[in-house]
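> here you go, sequence then predicted model.
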Amino acid sequence: MSNVIALRPRSTIALAIVSVAGLLIFLWPLFATPDARLGQNADAPLVFALLIPLLMAVVLFEISEGGLDVKAVAMLGVLSAVGAALRPLGAGTAGLETVFFLLVLGGRVFGPGFGFVLGSTTLFASALVTGGVGPWLPYQMLGAAWVGLGAGLLPRVPGRWEVPLLAAYGAVAGLLYGWLLNFSFWPFAVGLGGDLSFVAGAPPWENLRRFGTFSVATSLWWDLGRALTNVVLISITGKAVLATLRRASRRAAFDDEVTFDEPVSTRHTLAG
């Protein structure tokens, strides 16, 4: 694995803080008190949708300060464009999401920092292409950023086990991504009653049970479809795409330190 975007201590801390804050934004229904305004105000998703980009901007700023050079920007641009072009092929129909396998493979080859940025830029670019810009987009960007980040943090394994590992990760990531996105609108879904509804102030395990019932009833097949799509695409294309990305990484020499030698003509003049 090549760490195309180096994570310095400051950027690592910023990434950890933003990830914890992001999880709280997604999971707040499990800890809301009975009188919590969030549980009564349907504008809360819009507030969070504005807050998430600000949090991610902090991370992107810290990352760009220490490890985002021209070659990394170029690679991000290429892979984000490819991902944006791939997403309409599935467009989420029956869970057929054709973009996440590229985030997994890109994060695996180029490292967790690159994977985090790639996930957010790819979902943003694809939303512009598909007309999917809305209050849900920041949640999707953060979820996809975590998918790429996690792929970059996977342990090293023997070559024959790498594709199966990534396929298994793609399945788990596809399911978790769907469940997290469900949390962003579940408390405010209208026309739901009984075991499907969010109850402010209920014990966390009770709301988690209700959320599980909601997810199974409304989006299980889409989430399974996304997970299966990731497994199939990574299993079929993983070996070839990994080899291509690693060859591009070697040619770009991301890991080589840039040095500036004295011009030859100057050395000859001084020697004379």
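Nice, thanks for sending it over. Bear in mind the structure is a predicted one, so any value in this text is a computation, not a measurement.

> contacts and neighbour counts: CA atoms only from here.
Will do.

> any idea how far Ala271 is from Leu76?
Spatial separation of Leu76 from Ala271 under the definition Cα to Cα, to the nearest Å is 44 Å.

> how about Phe61?
Counting by Cα to Cα, the gap between Phe61 and Ala271 amounts to 45 Å.

> okay, these two: which has more neighbours?
Neighbour totals were compared for Phe61 and Ala271, and Phe61 leads with 13 against 7 (other Cα atoms under 10 Å).

> got another one to weigh against that:
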Amino acid sequence: MQHIRALGKIGLPIVALILLGLTIWWGENYFLISIGIIASAILLILTRFENRKIEARELVLIAVLASIAAVGRIPFASLPSVQPTTFIIMISGLVFGAESGFIIGAVAALASNMILGQGPWTPWQMVAWGLVGFSAGLLGRTKFLKSTWGKIVFGVVWGFLFGWIMNVWGILSLSQYGNVIDMNAVLTYFAGSALFDFMHAVSNTVFFVLFGKKWIAVLSRFKRKYGLME
């Protein structure tokens, strides 16, 4: 088992670098190669998470939070980019740390797409939402995210960053069908998603203002009481 873990730590970054090199030198297939890079990133985080000492009750909590985040997308499916999923992942990362936040985000995307529809966009959503939780965990102890305004700004920024990451997927997928992608096409694509990204940012702010302090208090109480994710 130790050999497998060591191989994962060393092998996955090497695979990602090889795929990145192929993306540069084998440009006509960079969409498929980019999927490989995304998958390698997910596997790298999963390997790091698996190496941690974690109890069954902690896994249950992660599964529950990922399920809540996933189910949260469904009632708002008719409202483009408006959902509590990003908010839940952000708060989970703040309280339980970067790696747990990434896992919750990635699993939430995968689980919710089982109802809303799987496709080549799923790995990109897994990474995008995973990075929400991961970055929240990394910055959780900074003065910036300890303040209320810092958390609001964080939610607004990720409302746009999430959309931009998915825009990259959309542009790469269009190029697979022979479409010419130049800077004008890229700017047009990003401009077309600006309203949806803005709605995502606003919904993150609204959910945090309404529920943020309560969610943080409840999850922090569980963490202290049961010694979770220490």
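The structure has been received and is ready for your questions. Everything numeric here is computed off the predicted structure, so don't read it as measured data.

> TM between them?
Here the TM-score for the pair of chains, by TM-score structural alignment, normalised by the length of structure 2, is 0.80; 217 aligned residues with a Cα RMSD of 3.1 Å.

> what sits against Val70 of structure 1?
The neighbours of Val70 of structure 1, taking Cα atoms under 8 Å, 6 or more residues apart in numbering as the test, come to nothing; the list is empty.

> return the residue of structure 2 aligned against it.
Per TM-score structural alignment, the equivalent position to Val70 of structure 1 in structure 2 is Ala56.

> roughly how far out does the biggest helix by length in structure 2 sit from the chain middle?
Scanning structure 2 for the helix with the most residues, using DSSP state H, yields helix 183-226. Between the centre of helix 183-226 of structure 2 and the centre of its host chain there is 11 Å, according to Cα atoms, centre = their mean, to the nearest Å.

> check stretch 162-169 of structure 1 too.
Stretch 162-169 of structure 1 has its average C-alpha position 17 Å from the chain's average C-alpha position, going by Cα atoms, centre = their mean.

> which residue numbers in structure 1 does stretch 86-101 of structure 2 align to?
Residues 100-115 of structure 1 are matched to stretch 86-101 of structure 2 when aligned by TM-score structural alignment.

> with stretch 203-215 of structure 2 instead?
Under TM-score structural alignment, the match for stretch 203-215 of structure 2 in structure 1 covers residues 229-241.

> report the mean deviation for that stretch after fitting onto structure 2.
After superposition onto structure 2, the mean distance of stretch 229-241 of structure 1 to its aligned counterpart is 0.6 Å, using mean Cα distance after the TM-score superposition for structure 1.

> would you mark the buried spots in that stretch?
Applying a neighbour-count criterion of 16 or more other Cα atoms under 10 Å, one finds Thr229, Asn230, Val231, Leu233, Ile234, Ser235, Gly238, Val241 buried in stretch 229-241 of structure 1.

> which residues touch it?
With Cα under 8 Å, 6+ apart as the test, stretch 229-241 of structure 1 has contacts from 95-98, 100-101, 105, 163-164, 166-168, 170-171, 174.

> which ones are touching the nearest residue to Leu96 of structure 1 once chain neighbours are set aside?
Spatial nearest neighbour of Leu96 of structure 1, chain neighbours left out: Gly90 (5.0 Å); criterion: Cα to Cα, 6 or more residues apart in numbering. The contact partners of Gly90 of structure 1, taken as Cα under 8 Å, 6+ apart, are Leu96, Glu97, Thr98.

> please redo it, this time with the cut-off set to 10 Å
Remark: with contacts taken as Cα atoms under 10 Å, 6 or more residues apart in numbering, Gly90 of structure 1 is in contact with Leu96, Glu97, Thr98, Val99, Arg226, Thr229.

> burial measure for the first one, as a count.
By the criterion of other Cα under 10 Å, Leu96 of structure 1 has 21 neighbours.
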